[in-house]
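>>> Mind looking at a prediction? Sequence and model below.
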Amino acid sequence: MYLQQRFVFLALGFVVLLSSSGASTLDSDLSALLAFRSTADVAGRLSSWNLSAAGDPCSSWFGVSCSSGRVTRLVLENLSLSASSHHFFPAIVRLDQLRVLSLKSNSLSGPLPPYLSSFKALKFLFLSHNSFSGPIPPSISYISHLYRLDLSFNNLSGPIPNSLNHLSHLLTLRLQSNSLSGPISGISLPTLQDLNLSSNYLYGAIPPSLSSFPASAFSKNPVLCGAPLPNCSNVVSEPSHPRTTAPSVVTSSPTSKPEASPPAGNQNSDATSGGSAGRGMTRVAVVAIVVGDFAVLVIVAGLLFCYFWRKFSGKNPSKLNEGEKIVYSSSPYAVVGMERGIVASASRGGFERGKMVFFEGAKKFELEDLLRSSAEMLGKGGYGTAYKAILDDGSMVAVKRLRDIHVAGKREFERHMELLGRLRHPNIVPLKAYYFAREEKLLVYDFMPGGSLYSLLHGNRGPGRTLLDWAARMRIAASASRGLAFVHHFFQSPKIAHGNVKSTNILLDKSGNARLADVAIAMLGPATAGRSGPYRAPEAPSDSRRPWSSQRDDIYAFGVVLLEILTGKPAAGNSGGSGMNLPRWVQSVVREEWTAEVFDLELMRYNGIEEEMVGMLQVAMACTADSPDQRPKIGQVVRMIEEIRGEAEASSSLDSFESDCASASTAGGGGGH
């Protein structure tokens, strides 16, 4: 049967090659699409595919996109398409300029054809959640520019061909929930970022090139072993029948032999000879061991209690200078760094007792309340360490312990804090209070329970991840831009900048609204403490001896954040496997007219957002222009983002934005620092 199917496919492939030997045009692409519709659209879902209707097929035909006069994108998902691959693939493969092909979540069936290499320009191939059967054709390995391959949730069988190693640009390989079998020791894909081979019948050792992926990528393959799964010493390398045979257990020694089963006639031989050995130990021995262990445990606990009671009962906390106390939190993430640092400062000579200074409307508490609180460390940055502290009344605050502060003295620090304390906006994390002493400087903010944009975008990209949909990303981008606009307009003379815009400093409150954190902290520390790498504008000085920030630099950094939102990639690192930072990688991809490939794969599930994504990409690229004079001002950025979000929403948001800017100018117009 398989040989018959292969002969039919080869014959059809020969016809396809002959038919495509002439010059292909948009007309030939549309003819191929109509041929596909006639065979696969049994539910009549592609009614817009009509040459007699008015309008451009590239914009009016559902799921079809064009570039340079050719069909380059075909996305037909969840449309109840139903046909055998013998009938529809010969039409699809005539679209030789396709870059994106997605037919997932339909009812397509049959084996994958051996002539897939005809898709010379294909970058994304998604055929998941269908009923395709048979082996993975080696011809896939000749789609040399393929980035994403998803054949999951089908009925594919046979081995995973080692020829996939030829896909030198492959980032995603999803083959889970098929009936694939055989070893994978020959698979080596150094550029791979997303892998799932779970729920198959694969066996043998996982190669070192794939061992860095999580165990979930290989789960439900009963005889697969090696990191990140358990080692292979207890599993045979090949089952006799992968569908029915459970993995056999062998001894860990390579020279030992498995024990033979007892003869049928000697089932009770262990019971009649050497019975005590078969049972291991007598009941009396077990009871004696348990009682002895319990007695030892009681003695050790008593000794430890006596030791610590004598050690701490005689100590008087009031002996610490200036009333500072060491209070041990019950939390495993206690504010150890902040607590020890303050106590150490108190124990040295010449300690200057500071005090908590609160801004209007903030609930007051003492430094000792912070030290006594249950707390955990949130992270370390260039300007200090941040903690979440839970006060006695249950309220939560974020505390930043500053280090390497470049201010002349207490009065200069206080003036800067007074400036920050006046920044009140729905999209800025408010400063509640600060503490100043010669050896210790703390900033207290409202705690943002929604986490950071960075963690939402880049944390746990594997299975079970909570997706950040397009609407949420747009809302975060718009909110953050409005917060930055307020900062830029708050003081007219002198102007201030945020100085450290990045995805880790965009936090979400309990309502999901985005707020900027660490506003204007950059003016307190060295230039190297702030943003670095791709967040730092090209014109930023290399001199780290003095603080530096500018509003144009903020715009560049915000453009990088927008690129993170669009691509799903972190700003620094191996973007796209190219080794370049994110702005340069995006510029190179767009320059090659592969714009669709920069967008986060998670966004491809949402229909009708292509225009908005391209619009946001244009805003991000304008913000990251190398020349600061070519970058838009923040007011222009806010308007562009709101216009992309939609006219009705933009109108009310822009009215609010104008009001914010006016109030900012009024409130801060006479300020300085």
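Sure, I can see it.

>>> alpha carbons only for contacts and neighbour counts from here, please
Noted.

>>> Can you name the residues that contact I92?
Residues in contact with I92, defined by C-alpha atoms under 8 Å, 6 or more residues apart in numbering, are A32, L33, F36.

>>> mind listing what's buried in the helix or strand hosting the last one?
So that's F36. In the assignment (DSSP states H and E), F36 maps to helix 26-40. Buried residues in helix 26-40, counted by 16 or more other C-alpha atoms under 10 Å: 26, 28-37, 39-40.

>>> ok, then the element right after the longest helix seen in the chain?
Longest helix in the chain by number of residues (criterion: DSSP state H): helix 283-312. The helix or strand immediately downstream of helix 283-312 is helix 336-347, counting by DSSP H and E.

>>> Give the full set of residues in contact with V71.
Residues counted as contacts of V71 (C-alpha under 8 Å, 6+ apart) are L26, D29, C58, V64, S65, L95, Q97, L98.

>>> Of these, just say which sits nearest to G668.
Nearest to G668, judged by C-alpha to C-alpha, of the contacts of V71 is S65 at 49.4 Å.

>>> Please report the distance of the closest one from R6.
Distance of S65 to R6, computed by C-alpha to C-alpha, to the nearest Å: 32 Å.

>>> of these two, who's got more company?
More crowded of S65 and R6, by other C-alpha atoms under 10 Å: S65, with 18 against 15.

>>> correct me, but that one touches S59?
Yes. In this structure, S65 is within contact of S59 by C-alpha atoms under 8 Å, at 6.6 Å.

>>> Break down the stretch 501-650 of the chain into its helices, ranges please.
Listed in chain order, the helices of the stretch 501-650 of the chain (DSSP state H, counting those that start in this stretch) span 551-567, 582-591, 610-623, 634-645, 647-668.

>>> Of all those helices, which one is nearest N505?
helix 551-567 (10.3 Å).

>>> quick one: the closest one to helix 634-645, angle?
20 degrees (axes from the mean of the first three to the mean of the last three C-alpha atoms, to 10 degrees).

>>> which strands and helices sit next to helix 551-567?
With contacts taken as 3 or more C-alpha pairs under 8 Å, 6 or more residues apart in numbering; DSSP states H and E, helix 551-567 sits against helix 470-490, helix 582-591, helix 610-623.

>>> any chance of those helices in a markdown table, with distance to E77 and mean neighbour count too?
Listed next are the helices and strands packed on helix 551-567 as a markdown table, based on distance: least, C-alpha to C-alpha, whole Å; neighbours: other C-alpha atoms under 10 Å:
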| stretch | distance to E77 | mean neighbour count |
| --- | --- | --- |
| helix 470-490 | 18 | 23 |
| helix 582-591 | 26 | 17 |
| helix 610-623 | 16 | 19 |
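
>>> One more to weigh against that first structure:
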Amino acid sequence: MAPPPSLHFLHLTIFTFFLLLHHHLLLLTEATQTPDLHPLLSFKTASDTHNKLTTWNSTTHPCTWSGISCLNNRVSRLVLQNLNLSGSILPLTSLTQLRLLSLKRNRFNSPIPSLSNLTSLKLLYLSHNNFSGQFPSSITSLSRLYRLDLSYNNFSGTIPVTVNNLTHLLTLKVDGNQMSGHIPDINLPTLRDFNVSGNRFSGRIPESLSGFNGSAFARNEDLCGAPLQKCKDIATIVSPLNPRNISSAPTVASSPSSKPLPGKPTRKHGAPKLAPVVVIAIIIGDVLVLAVVSLLLYCYFWRNYSSTEGKTKTLRESKSKSNSDSKVLENNAYSSSAYPNGYGKGGMVFFEGAKRFEVEELLRASAEMLGKGGFGTCYKAVLEDGSVVAVKRLKEVHIGGKKEFEQQMEVIGNLRHPNVVSLKAYYFARDEKLLVSDYISNGSLFWLLHGNRGPGRTPLNWTTRLKIATGAAQGVAFIHNSNNKLTHGNIKSTNILVDVAGNAYVADFGLSIFKTRSNGRKSNGYRAPEASPDGRKQTQKSDVYSFGVLLMEILTGKCPTDVDGGGEYGGGSVDLPRWVQSIVREEWTAEVFDLELMRYKDIEEEMVALLKIAMECTVAAPDQRPTMCHVLKMILELHGGDAMSFHGALDSVSESPSISIIT
């Protein structure tokens, strides 16, 4: 028997009631778990009059909405640019875990509310709106702020001196507003990007800001001082014959072109004559200054000359300094044992395409020491015909025999790639082993990153760093693809050479099999956890680890063998991957990156992407690391390299003459 219709209707009503109750409870629970939900919906209601934020609704989670990124279920990034938004941003002040807020190119026109709740904020971009009122004083309490861009709005008033509280600030831009008054003495050592142009500022530019380009202060008619025109100082003219005229003396601008005051007689023969004693003192002073300058110039050029003379020797002289038997190389060069079948005169073995010369010509070449490494000393040698080569004199190496050495040189010498230093020739004798390769003129990546960190240093810009990382990845990937057992074995910044165009060349590869236990500890900062301390047992995955450390070095500007661990590690040194992990932890932070990179705009995403690649390369388990081919592919994709360029980079492997020899 069917229930009466009234009872069925009652059941349906009760079911619907509990369903709605359950739905509201779910929304309430979600709102409790996501406290950012209601502020975001309030912001959309007040500001999104054109319904641009179509994914923002109460039925989905805020972390899935467009323009939003979350961390631990809280909004950490809010990027809403060029969406025609307007109204007030007051609801956003409840997003207490916000790290990045970008509202560029909208139509917000009210004063900025207090942002003091946003204590985690690091990046604040509000440019190209119509925000009005005074400089938001609450911003100066955001001690973690790195970038502040308030340009092209309608702000008025002055910049508060409390902006000096922002001790981590890298960018401060208020250009294109209606601000006025004096620019305060802003003393922020980390500040790299500063602009107050297009306002109504007046007075003298503080000395602490005089190092910025003149364009940072342009279109402020009443500003003066470096880097703009000099300020006109007011000086008082006092008659030396009548000191009582001090109070009534007129004032003029201290300019050589100042004209005499009207009504005052001028001397017929110009200015008053100087006393003979004064003239003599001036002459003596000029002579002394000239003598001091001449002495300084003499000392400077003599020091450089002496330094050059000290560095430039012949290879034979360099040999005599490091070895008492100065004639070993010369005697071996002309002994009968130095003429095996197939060898050139003097025992030199040349590879295809290399210019041939005798050992004696190499000995007579002027040689300048470039540096010492784990395998010996490297020299720049200028041959008699003017050609330049790099010569490595192997020391502290363990070589089983001549045949083993020749086989490895054959493998290395036949590798040819635009990002690999080509081995031109080698020489083997009982007491002497020489490797002759291409000379790269601009030095190593190590010097470009760490050399001359003081005043006058030319920073290595982001574009060049990314180009070097790409070239080095292409070189190492080529080495790995030429033979599945061949490794570099000693990847570090001193072995990545760079020419004047920023092209990278991988050097010193394939020599790790000759390492001794004594020289294997010198590159611990790059060594993979599973690699042997003596460096002889290397795999391609350990190369990947070392390359990941190299990428971290490019990004952080820190030398992997000398990283300060700070308080967390007892103040001692710590390896670079571990330091990066300790800084990054749950978020990608600007603290990791080299301060020299912070002056460049719109590169944060690329830097973070490259850091992720570096961290993939340095995972502890070798089988979880990518191959070098995959690393290269990720780097190429990072800066727009397409699949064709990637395959082109690998296709060059198959064209190498080494393939027929190795396989």
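Sure, I can see it. Because the structure is predicted, anything quoted here is derived from the model rather than measured.

>>> if you take the average position of the second structure, which residue is closest to it?
Centroid-nearest residue in the second structure, with C-alpha atoms, centre = their mean: L597, separated by 4.2 Å.

>>> list the contacts for it?
N461, W462.

>>> ditto for M474 of the first structure
M474 of the first structure neighbours (C-alpha under 8 Å, 6+ apart): R645.

>>> do the same with G341 of the first structure
G341 of the first structure sits next to E440 when contact means C-alpha under 8 Å, 6+ apart.

>>> do you know how far it is from R348 of the first structure?
11 Å.

>>> Isn't L123 of the second structure up against S143?
No. At 11.5 Å, L123 of the second structure and S143 do not qualify as touching, with contact defined as C-alpha under 8 Å.

>>> Mind listing the shared neighbours of those two?
Going by C-alpha under 8 Å, 6+ apart, no residue sits against L123 of the second structure while also sitting against S143.

>>> From the chain's centroid, how far away is stretch 218-227 of the first structure?
Computed by C-alpha atoms, centre = their mean, to the nearest Å, the chain-centroid distance of stretch 218-227 of the first structure equals 25 Å.

>>> Check stretch 137-146 of the second structure too.
Here the centre of stretch 137-146 of the second structure is set off from its chain's centre by 25 Å, with C-alpha atoms, centre = their mean.

>>> And it, what's buried?
Within stretch 137-146 of the second structure, the residues scored as buried using 16+ other C-alpha under 10 Å are S137, I139, T140, S141, L142, S143, R144, L145, Y146.

>>> and of the contacts of V71 of the first structure, the nearest to S652 of the first structure?
Distance to S652 of the first structure, by C-alpha to C-alpha, is smallest for S65 among these, at 32.8 Å.

>>> residues contacting that closest one?
C58, S59, V71, T72, R73, L74.

>>> For it, which three-state class applies?
Following DSSP: H, G, I helix; E, B strand; the rest coil, we place S65 of the first structure in the strand state.

>>> So it versus S157 of the first structure, what's the distance?
As judged by C-alpha to C-alpha, S65 of the first structure and S157 of the first structure stand 33 Å apart.

>>> Can you give me every residue that contacts S85 of the first structure?
L108, S109, G110, P111, L112, P113.

>>> Tell me which of the residues you listed fall in strands.
S109, G110, P111 (DSSP state E).

>>> Name the member of those residues with the most neighbours.
Within those, most neighbours by other C-alpha under 10 Å means P111, with 23 neighbours.

>>> and that one, what is it in contact with?
Counting by C-alpha under 8 Å, 6+ apart, P111 of the first structure has contacts S85, F132, S133, G134, P135.

>>> could you pull out the strands for the stretch 351-500 of the first structure?
For the stretch 351-500 of the first structure, strands defined by DSSP state E, counting those that start in this stretch occupy the ranges 355-358, 374-381, 384-390, 396-402, 431-437, 440-446.

>>> How about the stretch 151-300 of the second structure?
154-157, 171-173, 178-181, 193-195, 200-204, 222-224, 234-236, 251-253.

>>> Tell me which of those lies nearest to I662 of the second structure.
Nearest of the strands of the stretch 151-300 of the second structure (C-alpha to C-alpha): strand 193-195, 52.4 Å.

>>> any idea how far S261 of the first structure is from Q267 of the first structure?
9 Å.

>>> The alignment partner in the first structure of F547 of the second structure: what's it in contact with?
Matched by TM-score structural alignment, F547 of the second structure corresponds to F558 in the first structure. Applying C-alpha under 8 Å, 6+ apart to F558 of the first structure gives the contacts S481, V501, K502, A620, C623.

>>> Turn these into TSV, including distance to A375 of the first structure.
Listed next are the contacts of F558 of the first structure as TSV, based on distance: C-alpha to C-alpha, whole Å:
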residue	distance to A375 of the first structure
S481	31
V501	26
K502	25
A620	37
C623	38
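
>>> of those residues, closest to S248 of the first structure?
Nearest to S248 of the first structure among the contacts of F558 of the first structure, counting by C-alpha to C-alpha, is K502 at 52.3 Å.

>>> aligned partner of the closest one in the second structure?
Counting by TM-score structural alignment, the partner of K502 of the first structure is K492.

>>> Can you tell me, leaving aside adjacent residues, what's nearest to that match?
Among residues not flanking K492 of the second structure along the chain, L550 sits closest, at 6.2 Å (C-alpha to C-alpha, 6 or more residues apart in numbering).

>>> What is the burial count for that neighbour?
For L550 of the second structure, the neighbour count with other C-alpha under 10 Å is 26.

>>> What's the separation between it and R536 of the second structure?
Applying C-alpha to C-alpha to L550 of the second structure and R536 of the second structure gives a distance of 20 Å.

>>> With N442 of the second structure instead?
Separation of N442 of the second structure from R536 of the second structure (C-alpha to C-alpha): 30 Å.

>>> what's the answer for E530 of the second structure, then?
Taking C-alpha to C-alpha, one finds E530 of the second structure at 12 Å from R536 of the second structure.

>>> between those two, which one's more packed in?
A count of neighbours by other C-alpha under 10 Å puts R536 above the other of E530 of the second structure and R536, at 18 against 14.

>>> residues touching that one, list them.
Contacts of R536 of the second structure by C-alpha under 8 Å, 6+ apart are G489, S512, I513, F514, K515, T516, G520.

>>> What of H38 of the second structure?
Per C-alpha under 8 Å, 6+ apart, neighbours of H38 of the second structure: A31.

>>> Can you verify my assumption that the residue nearest to K492 of the second structure contacts S493?
Yes. With contact defined as C-alpha under 8 Å, L550 of the second structure reaches S493; the gap is 6.5 Å.
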